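In: I'll drop the sequence and a predicted model, then ask my questions.
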Amino acid sequence: MKKYLLVMICLLGAGFVSAAENRSRIIATGAATTIDGSAGGGIVPMAALSGYGAREESGGVAFASYVHVPDYTMSAVGGSWSWRNRVEFSLADQRLEHPTLSAALGVPLQDIRQSVAGVKVRLLGDILYSKWPQLSAGVMYKHNHDFTIPGAAGAKRDSDSEAYLAASKVFLGGAMGYNLLVNGVARYTRANQIGLVGFGGDKNDSRRWYAEASAGIFYNKHLLFGAEFKQKPDNLSFAGEDDWQTLFAAWFPNKKLALVAAYVDLGEVATLPNQDGWYLSVQGSF
């Protein structure tokens, strides 16, 4: 954890010397960064693109996130870059530490690493200014570098791609005078635990559509309170896979920095139940 806290501190420093304040989009419209690297919340992407660059500008972010639940910890670092508020390119490196599961299985392996590369395209609309929601389409390619435990659990492959459609809209004054954010996602995937336990399984080896959603209320232009929901596949007989939920607070003190803290409920993860805990993410924009 110390290594990732150090990365977070470096990102804080990077944020305060960035050029993000000179970009044209309004604060918080670049969203935070998901653990997969795309602009969004913590576990659910949004139609928004990262950074604050508008039509004639580019911009992006670097991020670090950390999740702690009773039997697992997960860290993610990476960044994204967006061109003219039209296309977003993202990269993330994830590491899941699972000492309890390793001890139960009698194996020395203590962590699983996964790399994620993504592209998101804004198709139409604007999250603030258009009558209809902003609509974006994304594709991700995920590669699991440590397939021993996923393979033993019944996963069919260590790499795969997935696609999603996201629709996002901020309704000005939409919740008792406060600005209301609503976001919905349809994801086409067969990832087990977002790919950290491989892809496909003995119960199902086909991609299917799954629903994700997030919503929040802006207390002011800097502070957002909300919740997320992520429907999950259940491909493995080895272990059930529960849907994920979060309750979060996101703080955007300026265009250079974003901080997110959340309560997370992951349910059962690889035979270990009641995996609820906390999440912290920091993002520096440039």
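Out: Here it is on my side, so go on. Numbering: from 1, shown residues only.
In: all contacts plus neighbour counts: C-alpha atoms, from now on.
Out: Noted.
In: Report back the residue of this structure that's furthest from centre.
Out: Gly106 (31.3 Å; Cα atoms, centre = their mean).
In: separation between it and Gly13?
Out: 42 Å (Cα to Cα, to the nearest Å).
In: now Met74
Out: Taking Cα to Cα, one finds Met74 at 23 Å from Gly13.
In: The one helix or strand Ser161 maps to: how far from the chain's middle?
Out: Element membership of Ser161 [criterion: DSSP states H and E] is strand 159-175. The chain centroid and the centroid of strand 159-175 are separated by 12 Å, computed with Cα atoms, centre = their mean, to the nearest Å.
In: Neighbour count: Met74 and Gly13, which is higher?
Out: Met74 (20 against 14; other Cα atoms under 10 Å).
In: Please name the residues that touch the more buried one.
Out: By Cα atoms under 8 Å, 6 or more residues apart in numbering, the contact set of Met74 is Tyr66, Val67, His68, Gln94, Arg95, Leu96, Glu97.
In: quick one: which two of the residues you listed are the most distant?
Out: Pairwise distances across the contacts of Met74 (Cα to Cα) peak at 13.5 Å, for the pair His68 and Gln94.
In: Show me which of those two is the more surrounded one.
Out: Gln94 (22 against 19).
In: which residue sits closest to that one, ignoring its sequence neighbours?
Out: Distances taken as Cα to Cα, 6 or more residues apart in numbering place Ala76 nearest to Gln94, at 4.4 Å, with adjacent residues excluded.
In: How about the contacts made by the residue positioned nearest the centre of the chain?
Out: Nearest to the geometric centre of the chain sits Thr34, at 2.0 Å (Cα atoms, centre = their mean). Residues counted as contacts of Thr34 (Cα under 8 Å, 6+ apart) are Gly40, Gly41, Gly42, Ile43, Val44, Pro45.
In: JSON lines for the residues you listed, including neighbour count, secondary structure and distance to Phe238?
Out: Supplementary listing: the contacts of Thr34 in JSON lines, determined by neighbours: other Cα atoms under 10 Å; DSSP: H, G, I helix; E, B strand; the rest coil; distance: Cα to Cα, whole Å:
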{"residue": "Gly40", "neighbour count": "25", "secondary structure": "strand", "distance to Phe238": "31"}
{"residue": "Gly41", "neighbour count": "25", "secondary structure": "coil", "distance to Phe238": "30"}
{"residue": "Gly42", "neighbour count": "29", "secondary structure": "coil", "distance to Phe238": "27"}
{"residue": "Ile43", "neighbour count": "22", "secondary structure": "coil", "distance to Phe238": "24"}
{"residue": "Val44", "neighbour count": "27", "secondary structure": "coil", "distance to Phe238": "26"}
{"residue": "Pro45", "neighbour count": "32", "secondary structure": "strand", "distance to Phe238": "28"}
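In: Put this next to the first one:
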Amino acid sequence: MVKPMLCFLSLLCLGSAALAESTSKILGTSALSQLEGASGGGIVPWATIGGYGSEGEWGAAASISGVQVDDFILDTGTVLVGVNNRLELSYAQQTLQVEELASGPFDAVIQQQVYGLKVRAFGHLIYERWPQVSVGLQQKYNQNPNIAKDVLGADSDQGTDVYVSASKLWLHALGGRNVLVNATARYTNANQIGLLGFGNADGSDYQLVAEGSAALFLNPHWAVGGEYRQKPDRLSSVDESAWWDAFVAWFPNPRIAVVAAYVDLGTVALWDEQRGGYVSIQITN
């Protein structure tokens, strides 16, 4: 997965110079690449439409990211297209490796594909009174159903998350610096975002969970912030904790975004206190 994504990043970077010499959005407002492919923060989707295209334009982004905590490594490659600042289509390929079991008889590699759709319903990130509100869905397919269903007791190897996000960027709000706040409500039956399957032995068992993000732009090129993501915790055999992170984002120019974060995933399956780092590189048009 990594090599094809690197090729796509290179092509997008080269092509962006020919497609758009200037952007229609403020630097950083294309957002980052969320783990499930949508534009947003690292773990939470925002109401933003990815890419720097505005009304009557299109934009695209691709990213490679990695999360390494005490017992897990999660690698993700994403691509997305934003159309008319109204519609976003995305795709993510996730690979989770359990370090402790990688050399044992247990298949310790779990892969998942996520197809995303997001539509801006109303509002504007900056220029209207109301926040920008978008409705999205993420269709997820776990490629290793034996682990999720036979070992952990999940109900299914696929599921659909539906979410509503509201995002607002206030210019010169705090000491002359821009501030972004996002709130997301998600309806999901995914265990550990789907990497441990969907639902439980009693059925699909959807739950409404809350997610949030906040970021302070220190200047046009640097932002700091944090995120929180509530989890459904539906499997009786293992525990699932809420996730949170604290991040630093660098936007050297409209085409490149680099993010580093400290992440705390809490308890994941049989392993508790899963803490570590997150790094992502995104190319945007």
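Out: The structure has been received and is ready for your questions. Computed from a predicted model, the values in this text were never measured in an experiment.
In: related to what we said a few turns ago, what distance do you get for the residue farthest from the centre of structure 1 to Leu96 of structure 1?
Out: Counting by Cα to Cα, the gap from Gly106 of structure 1 to Leu96 of structure 1 is 17 Å.
In: Can you give me the neighbour number for the spatially closest residue to Lys230 of structure 1 that is not a sequence neighbour?
Out: Nearest non-adjacent residue to Lys230 of structure 1, counting by Cα to Cα, 6+ apart: Glu212, 4.5 Å away. For Glu212 of structure 1, the neighbour count with other Cα under 10 Å is 24.
In: Which residue numbers in structure 1 does stretch 208-222 of structure 2 align to?
Out: Aligned using TM-score structural alignment, stretch 208-222 of structure 2 spans residues 209-223 in structure 1.
In: Correct me if wrong: Ala214 of structure 2 contacts Asn182.
Out: Yes. Contact status for Ala214 of structure 2 versus Asn182: in contact at 6.3 Å, counting by Cα atoms under 8 Å.
In: If you count surrounding residues, which of the two has more?
Out: Asn182 (25 against 19).
In: What separation do you get for the more buried one and Tyr52 of structure 2?
Out: Relative to Tyr52 of structure 2, and taking Cα to Cα, Asn182 of structure 2 is found at 19 Å.
In: sorry, back to before: got a list of what the closest residue to the residue nearest to the centre of structure 1 other than its chain neighbours touches?
Out: Distances taken as Cα to Cα, 6+ apart put Gly42 closest to Thr34 of structure 1, at 4.3 Å, once the chain neighbours are dropped. In this structure, Gly42 of structure 1 makes contact with Ala32, Thr33, Thr34, Ile35, Val260, Ser281, judged by Cα under 8 Å, 6+ apart.
In: Alignment lookup: Gly42 of structure 1 to structure 2.
Out: That one, Gly42 of structure 1, aligns with Gly42 by TM-score structural alignment.
In: go on, Arg84 of structure 1?
Out: Counting by TM-score structural alignment, the partner of Arg84 of structure 1 is Asn84.
In: Just say helix, strand or coil for the spatially closest residue to its match that is not a sequence neighbour.
Out: The shortest distance from Asn84 of structure 2 to any non-neighbouring residue, by Cα to Cα, 6+ apart, is to Glu55 (4.5 Å). Following DSSP: H, G, I helix; E, B strand; the rest coil, Glu55 of structure 2 is assigned to coil.
In: Please enumerate the helices of the stretch 151-285 of structure 2.
Out: Taking DSSP state H, counting those that start in this stretch, the stretch 151-285 of structure 2 contains no helices at all.
In: those helices in the stretch 1-150 of structure 2, which residues are they?
Out: Going by DSSP H, counting those that start in this stretch, the stretch 1-150 of structure 2 shows helices at 2-19, 145.
In: Quick check, His143 of structure 1 in contact with Arg95.
Out: No. Judged on Cα under 8 Å, His143 of structure 1 makes no contact with Arg95 at a distance of 12.0 Å.
In: Next, show the common contact partners of those two.
Out: By Cα under 8 Å, 6+ apart, the residues touching both His143 of structure 1 and Arg95 are Gln114.
In: hey, which of the helices of the stretch 1-150 of structure 2 is tucked in deepest?
Out: Among the helices of the stretch 1-150 of structure 2, ranked by average contacts under mean count of other Cα atoms under 10 Å, first place goes to helix 145 (a mean of 22).
In: That one: how far from the chain's middle?
Out: So, by Cα atoms, centre = their mean, the centroid of helix 145 of structure 2 is 22 Å from its chain's centroid.
In: try stretch 124-138 of structure 2
Out: On Cα atoms, centre = their mean, the centre of stretch 124-138 of structure 2 falls 17 Å from the chain's centre.
In: same question, stretch 212-222 of structure 1
Out: 16 Å.
In: Now it: buried residues?
Out: Judged by neighbour count (16 or more other Cα atoms under 10 Å), stretch 212-222 of structure 1 contains these buried residues: Glu212, Ala213, Ser214, Ala215, Gly216, Ile217, Phe218.
In: Now for the first one: which residues touch it?
Out: Listed by Cα under 8 Å, 6+ apart, the contact set of Glu212 of structure 1 reads Val44, Gly184, Val185, Ala186, Arg187, Glu228, Phe229, Lys230, Gln231.
In: Skip the chain neighbours and tell me the closest residue to the second one.
Out: If the residues on either side of it in the chain are set aside, Gly184 of structure 1 comes closest to Ala213, at 4.5 Å by Cα to Cα, 6+ apart.
In: Tell me if I'm right that that neighbour and Ser168 touch.
Out: No. Using Cα under 8 Å, Ala213 of structure 1 is not in contact with Ser168; the gap is 9.7 Å.
In: what's the overlap in contacts for those two?
Out: Joint contacts of Ala213 of structure 1 and Ser168 (Cα under 8 Å, 6+ apart) are Val182, Asn183, Gly184.
In: okay, now the nearest residue to the second one once chain neighbours are set aside: neighbour count?
Out: Leaving out its chain neighbours, the residue that sits closest to Asn183 of structure 1 by Cα to Cα, 6+ apart is Ser168, at 4.3 Å. Other residues near Ser168 of structure 1 come to 27 when the count uses other Cα under 10 Å.
In: For Ser168 of structure 1, give me its contacts.
Out: Met46, Ala47, Ala48, Ile127, Pro133, Gln134, Leu135, Leu181, Val182, Asn183, Gly184.
In: can you do 6 Å?
Out: Listed by Cα atoms under 6 Å, 6 or more residues apart in numbering, the contact set of Ser168 of structure 1 reads Ala47, Ile127, Pro133, Gln134, Val182, Asn183.
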